[in-house]
Every structure is written in C-alpha cells, then in structure tokens.
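> What follows is a predicted protein model with its sequence.
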Amino acid sequence: MMITDPEGHIVRINREFLVLIGGTEAFWLGHSMDELLTPASRIFSQTHLFPTLHHAKSAREVFLHLRGVGGETVPVMVNAVSKRLETGDHIVWAFFVARERSRFEGELIKARAEAQGLAQRLAASNEQVELQNRQLSELSLSDPLTGLKNRRALELTVQEWQRTASRQSSVSLLMVDVDYFKRINDAHGHPEGDRVLVNFARQLQAGARGSDLVARYGGEEFVLWLPDADAEAAARIAERVHKCARRVRSLAGPVTVSVGLACAVHQTGADFLARLLKRSDEAVYRAKALGRNCTVVSD
C-alpha cells in the first residue's frame, strides 16, 4: 500500500511495499512514484494512469512493472483511488504482485472488500467535513499575496448583508488605491511592490472594525465594506486608512493612498455592489486628479 499526493509524491508507504522496492519509508517520502517504475511503466503512468485518476477518480487492475530490490523487475497489478484525507487530497494505491495469478485474484477480492468497507466508514464519518472543505476549496475566498479576502468574499458578504440587514440600514464602501505604485515596481522591482502591499494590508486589517470586511480588489486596489456606517463614520475610517498608509515605508519613499467613498442605504438587486464600486472608483479618479493622498466622497 502507498499514499501519494495528487502529483504522485510519496506521503506514506507500508512495510510490505518496502520489501519489494527496498529502502525505508523515511527515504522515499517526498520522492515521485515515477522513481519506482520501469521506463515503459513510467510513460504509461504519465500518459494514461494519472489522467484517468484525475478524471475518473479511480483506476482498477492496471498492470505495471516496479523496479525491485537489486534492480529486478516486479510485475504488479494496481488499484488506485483519489481520496480526501485529513491532510487534503491524496491518491491511495494498492499493489499486488502478479507472479501468481490465482493468489493475486484472491488478494484483489479481499482488498476490494476492505477498500469498500473503509470507504463507507470514511464517508459516514467525514461527509460533513468533506463538504465544507470542498466548498472552501471551490470558493477560494482569500487573496494569496496579502491574506485578505478577495472579490468573491466581498460579493458573498454583500449578498448576506442584503439578505439579513434591515431596510433602514446604511452602508459605506471605500475604494483605496496606492498612489504611484507603478513607480515602486519600476524602480525597485515587484518583490518590493509586493512587500508594500502586504504591509499595507496588515495595517488595514489591524485597523478595521469587527464588522468590516477588508478585501484586495486587484493590483494595488483595496476595498473596505463598512456596514452600518454613514458618510460621517466612513470619512473617519477613511482618515484611518490614510494613517495606515503613512505607517508603511517603501524604498521609493512615503506611501500614500487615494480613497473613494460611496454611501448607500439598504437595497436589493444583484447590481447593488457593482453600482457602489463604480461610484467609489469614480471618486478615486477625482482624488487622483486633486493631487492624490486624499479622500473624495461620491455624489
């Protein structure tokens, strides 16, 4: 038996398998299973076996040749199934030495029964966890660079607010654009630009209210969703955003931001967020036209 990640890197390997291939489990961890196969079997694995697993999630009775202890070839039949285990997506492999066909068939029948029983037990105990993990994986709500929420998370937050907030509820949205960000990248490289974005994101998150959502909208643009904040309250938060920017240093000099502020009362409709974003984005352009490093309130 062997467990690999979806790309075929070895995660677990049992003693019976080590008898065939030699070495220790510690030695093989992290190695590609390609290293266990003969050249012909390696080509078959890459062109047929793994594509089948990624598409159908399982492969049954596949004939391969392993490199045995001392370099001899060991014929094996392979069953494999993609599974989500506690640490993530994996492939579980069962290898049967095929020198004796009758013995192999008996082992295969037994292994199938054991695998089915294991699958049923895993399904019963992990169904809810698997569902939640699958949903989180599909939605991918975080920006990989800054760790802030992303556009999808913003959309879901707004939808939930529209569903649950009262008709009299107010909300504000801040669009925040880092000034002269291209100069930082051009003069000092993208790693420095990334560092500025990460540090600014940390400052924004640290200064946000518990009810606020701070998201990276794209590039050097950030969005703050501010429920129950009218224009006056949002203006105070915008001032804190400017202070957050002043705490960030770059090799190109002080960091400033242009902020566009848009306010609204509760509304339904799928285009509610799009209209708020458009208003705040237009306000950002006016802030830049006024010399940057300021906040403009949308009409």
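On my side now, so go ahead. None of the values given here were measured: they were computed from a predicted structure.
> CA atoms for contacts and neighbours, from now on please.
Will do.
> does Arg236 count as helix, strand or coil?
The assignment at Arg236 comes out as helix when based on DSSP: H, G, I helix; E, B strand; the rest coil.
> chain center to stretch 280-296: distance?
Computed by C-alpha atoms, centre = their mean, to the nearest Å, the chain-centroid distance of stretch 280-296 equals 33 Å.
> For the longest helix anywhere in the chain, buried residues please.
Determined from DSSP state H, the single longest helix within the chain is helix 101-139. Within helix 101-139, the residues that count as buried by 16 or more other C-alpha atoms under 10 Å are Phe104, Leu108, Glu130.
> where's the residue nearest to the second one when sequence neighbours are not counted, which helix or strand?
Leaving aside its sequence neighbours, Leu108 sits nearest to Phe96 (C-alpha to C-alpha, 6 or more residues apart in numbering; 7.5 Å). For Phe96, the element it lies in under DSSP states H and E is strand 88-97.
> ok, back up a step: let me have the buried residues of helix 101-139 in JSON lines, adding distance to Val257 as columns.
Shown next, in JSON lines, are the buried residues of helix 101-139 (distance: C-alpha to C-alpha, whole Å):
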{"residue": "Phe104", "distance to Val257": "69"}
{"residue": "Leu108", "distance to Val257": "65"}
{"residue": "Glu130", "distance to Val257": "42"}
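> Quick one: the strands in the stretch 151-299 of the chain, in order.
All strands of the stretch 151-299 of the chain, identified by DSSP state E, counting those that start in this stretch, fall at 170-178, 213-218, 221-227, 249-250, 253-254, 257-265, 295-297.
> ok, second structure coming up, stack it against the first:
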Amino acid sequence: MLYMKDLLELSRFCFLSLLSDSSQYVIDWALTWHTLMFQPKHDDSYTQANASMHYALKFQLFLDDLPTLESLKRSRPDLYIDILTCRSCENQLEDFMHLFMCNKRRVRMQQILNSYMRHLTTKIKEAGDNAKRDFSTQINKLNSLSCWSFSSSNWSSYSLVRGCLPSAFLEVFMELDIPRLTVMNVIAAIHNNFIHKFRKRIWNPRSYDKGLWEQAMNITSKLKNSPRPKGLPKSSYLPYSSLPPPTHVISRDSGTDWLKNSMQYGLKWFDHISGFMGRLMVLLNNSFCRMECRF
C-alpha cells in the first residue's frame, strides 16, 4: 500500500475517473491490495508453476499488462502489423477491453461474472444464517451493483475485471457482523476463483487462436524472443505478419511456405525481383537477336 498513490497516477489507471457512478462503485484499495497479495491454499495437484501463473495473471490484469495484440504491436511492430485484428472474431482490434467485449467470448465472460456474483451471494446467505439475521437487504445491495454486466461504457465491470474491488463487497458482509479480515479473505478467495476461470475460459482459448495464426505466419517462439531488428525503417521492413494465411495445406518447411505465400500474394520484394528478371530476359533476348543478325 506504500506506493499505491504513485501507482494510481499512471495512465493505465485513468479509467478510474470514468466511473459513471462513483458513489455506487467506490474502490476499497485495502481490499484490492489484500486480494492481489492473497495466497490461496491448494491441494497437491496444484503445482508451484500453476501458482506462479495465477499470481502473474492477477497482476497483469490489475496493471493492464496482458500481451494483447495492441500491446504486441507496440513492442514488436516488426512481427505484428497495425491492421491485425482479434484472432477470435477477426473483426475488432484486440485491446484489453476487447478481451471481454469480443462477440466470441462475451457470453462466457458474462457467465463468469454471474458465477462471481453467485459465490458472493452464497457466502452472504451462509453468514446471515449463522448470525440468524435477515440477509435480503445485503443480497439486493450486492445484486444492484453495476459491475455485473458489460458494455463499452460500463467502467465498473472493467474495474472489477482489473481487480479494483468495491467497498460494497465488504459492507454487505460487515453489516452481518462478520470480522473485516475474515470478509477480506473470503472475497479474495472468490476473486481468485474468478481469475482461474478467466484464464481457463477466456485467456487460454484466446491465446490458442492467436497461436494458430502465429503458426501459420511462421512466428515462432524463437522469433518472438529474438531482438527486434535495428536500423530498418518501417517502410522497407516487411513484417512476418503481413503474409496472408496460407489457403493450402501447411508444409513443415517454413521457408518454402513463406516463399509460396510471397509468390501467391505478390509481395513487394517478389514483385521487384519478378520485374527485374523480366527486364533481364528482354535485354538478353535483344542481345541474342543482334548477335544472330551479325552472322
């Protein structure tokens, strides 16, 4: 929490000023930080690698640091061309917002949010039953939050996905006399479940679609991890991603595929060499004709 104020001044958190109803969705930064740092208990099947991936994804969401295509275009413009669109819907540019607004994933994303709300509701009912208190008011308050549905202008749902959690989550439990730390642990565990579902049902399928396209474009892991070429102006450097996907059966010979696609789609370098060879043949033919005339 020490550097939270400095962190929130970064441009990646400018969405906070766009919350349409800040009185309803007031972010509790103590809860948010507790959730980010929360380490859930796992069984033996959950390896350290799984835990690390989960932890990394949680912070990537919070910091808007996922390697979306728009992000990759900025970091590797030599591989990902500007006009490249989402590999799932192939219709819109893929930025962070598009991850859950994409028409190929929107239903699944809404289902994940509904599950999030159901988990919270279940815990409120359990707390109310244990305290022998009426919990209908708390459930109505929770269900009325604007973060449970998506739209391009609903920044509260965007905030929830980022992991910026509202104080209302705490209030509905504490009104039932549940200790604050206990409530924070419950909410953090439910949010971790949301992160797990986001990875499994949104991020992994999206990455699979992108991976298929990269395979067709011969963008290998080695190529992605290689340094970006230096000293080449954009106008003369041909990104691998400008090659259209092959319509024929993909060969294992990546060099052959690249050449075939270049010939089929008439890329600049192939047009240039074709023109040069054509002019050369004309010159040679004229030379032979003159030689024949001399004899």
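On my side now, so go ahead. Note that the coordinates shown come from a computational prediction; the quantities given were computed from them, not determined experimentally.
> Can you calculate the TM-score here?
The TM-score (TM-score structural alignment, normalised by the length of the second structure) is 0.25; 125 aligned residues with a C-alpha RMSD of 6.4 Å.
> quick one on the thing from earlier: format the strands of the stretch 151-299 of the first structure as a markdown table; extra columns: distance to Phe44 of the first structure.
Listed next are the strands of the stretch 151-299 of the first structure as a markdown table, based on distance: least, C-alpha to C-alpha, whole Å:
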| stretch | distance to Phe44 of the first structure |
| --- | --- |
| strand 170-178 | 51 |
| strand 213-218 | 42 |
| strand 221-227 | 47 |
| strand 249-250 | 52 |
| strand 253-254 | 56 |
| strand 257-265 | 55 |
| strand 295-297 | 61 |
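> which stretch among the ones you listed comes nearest Pro39 of the first structure?
Nearest to Pro39 of the first structure among the strands of the stretch 151-299 of the first structure is strand 213-218; the distance by C-alpha to C-alpha comes to 45.3 Å.
> just checking, what packs against the closest one?
helix 151-164, strand 221-227 (3 or more C-alpha pairs under 8 Å, 6 or more residues apart in numbering; DSSP states H and E).
> quick one, the shortest one and strand 170-178 angle?
When you say that, I think you mean strand 221-227 of the first structure. Orientation of strand 221-227 of the first structure against strand 170-178 (axes from the mean of the first three to the mean of the last three C-alpha atoms, to 10 degrees) gives an angle of 160 degrees.
> Looking at the buried residues of helix 101-139 of the first structure, which is nearest Ala80 of the first structure?
For the buried residues of helix 101-139 of the first structure, the nearest to Ala80 of the first structure is Leu108 (12.2 Å; C-alpha to C-alpha).
> Look up how far Ala115 of the first structure lies from the closest one.
Leu108 of the first structure sits 10 Å away from Ala115 of the first structure, going by C-alpha to C-alpha, to the nearest Å.
> sorry, back to before: if you compare the helices and strands packed on strand 213-218 of the first structure, which one is most tucked away?
With neighbours taken as mean count of other C-alpha atoms under 10 Å, these reach their highest mean count in strand 221-227, at a mean of 23.
> which residues sit against that one?
Residues from elsewhere that reach strand 221-227 of the first structure (C-alpha atoms under 8 Å, 6 or more residues apart in numbering): 154, 169-178, 211-217, 234.
> thought the residue nearest to Leu108 of the first structure was touching Val74?
No. Counting by C-alpha atoms under 8 Å, Phe96 of the first structure sits too far from Val74 to count as a contact (10.0 Å).
> Show me which of those two is the more surrounded one.
Phe96 (23 against 19; other C-alpha atoms under 10 Å).
> what about Leu142 of the second structure, how many residues close to it?
Around Leu142 of the second structure there are 20 residues (other C-alpha under 10 Å).
> no no, Ile273 of the second structure
11.
> name the element it belongs to?
Going by DSSP H and E, Ile273 of the second structure is part of helix 268-294.
> Packing partners of the longest helix of the first structure?
Looks like helix 101-139 of the first structure contacts strand 88-97 (3+ C-alpha pairs under 8 Å, 6+ apart).
> buried set for the strand it packs on?
Neighbour-count burial for strand 88-97 of the first structure flags His90, Ile91, Val92, Trp93, Ala94, Phe95, Phe96, Val97 (criterion: 16+ other C-alpha under 10 Å).
> helices or strands up against that strand?
strand 2-4, strand 73-85, helix 101-139.
> what's next to the first one, contact-wise?
Taking contacts as C-alpha under 8 Å, 6+ apart, the residues outside strand 2-4 of the first structure that touch it are Ile10, Val11, Arg12, Ile13, Asn14, Phe17, His90, Ile91, Val92, Trp93, Ala94.
> at 6 Å instead, please
If you take C-alpha atoms under 6 Å, 6 or more residues apart in numbering as the criterion, strand 2-4 of the first structure is touched by Ile10, Val11, Arg12, Ile13, His90, Ile91, Val92, Trp93.
> which residues touch the fourth one?
The one in question is Ile13 of the first structure. Per C-alpha under 6 Å, 6+ apart, neighbours of Ile13 of the first structure: Met2, Glu25.
> Pull up the gap between it and Ile3 of the first structure, please.
Relative to Ile3 of the first structure, and taking C-alpha to C-alpha, Ile13 of the first structure is found at 6 Å.
> do the third one as well
For Arg12 of the first structure, the distance to Ile3 of the first structure equals 5 Å [C-alpha to C-alpha].
> Give me the nearest residue to Val97 of the first structure, chain neighbours excluded.
Leaving out its chain neighbours, the residue that sits closest to Val97 of the first structure by C-alpha to C-alpha, 6+ apart is Val76, at 4.5 Å.
> pretty sure that neighbour is touching Ala94, no?
No. With contact defined as C-alpha atoms under 6 Å, Val76 of the first structure does not count as touching Ala94 (9.6 Å).
> any shared contact partners between the two?
By C-alpha under 6 Å, 6+ apart, no residue touches both Val76 of the first structure and Ala94.
> re earlier: between all of the buried residues of strand 88-97 of the first structure, which two are separated the most?
Applying C-alpha to C-alpha across the buried residues of strand 88-97 of the first structure, the maximum distance is between His90 and Val97, 22.8 Å.
> Where do the helices of the second structure begin and end?
Counting by DSSP H, the segments of the second structure that form helices are 4-8, 29-37, 48-62, 69-75, 98-101, 106-131, 136-143, 155-162, 167-174, 180-198, 204-216, 221-225, 254-265, 268-294.
> Return the most buried member of the ones you listed.
Stretch with highest mean neighbour count among those: helix 155-162 (a mean of 22; mean count of other C-alpha under 10 Å).
> Next, work out how far apart Ile13 of the first structure and Ala40 of the first structure are.
Counting by C-alpha to C-alpha - Ile13 of the first structure and Ala40 of the first structure are separated by 23 Å.
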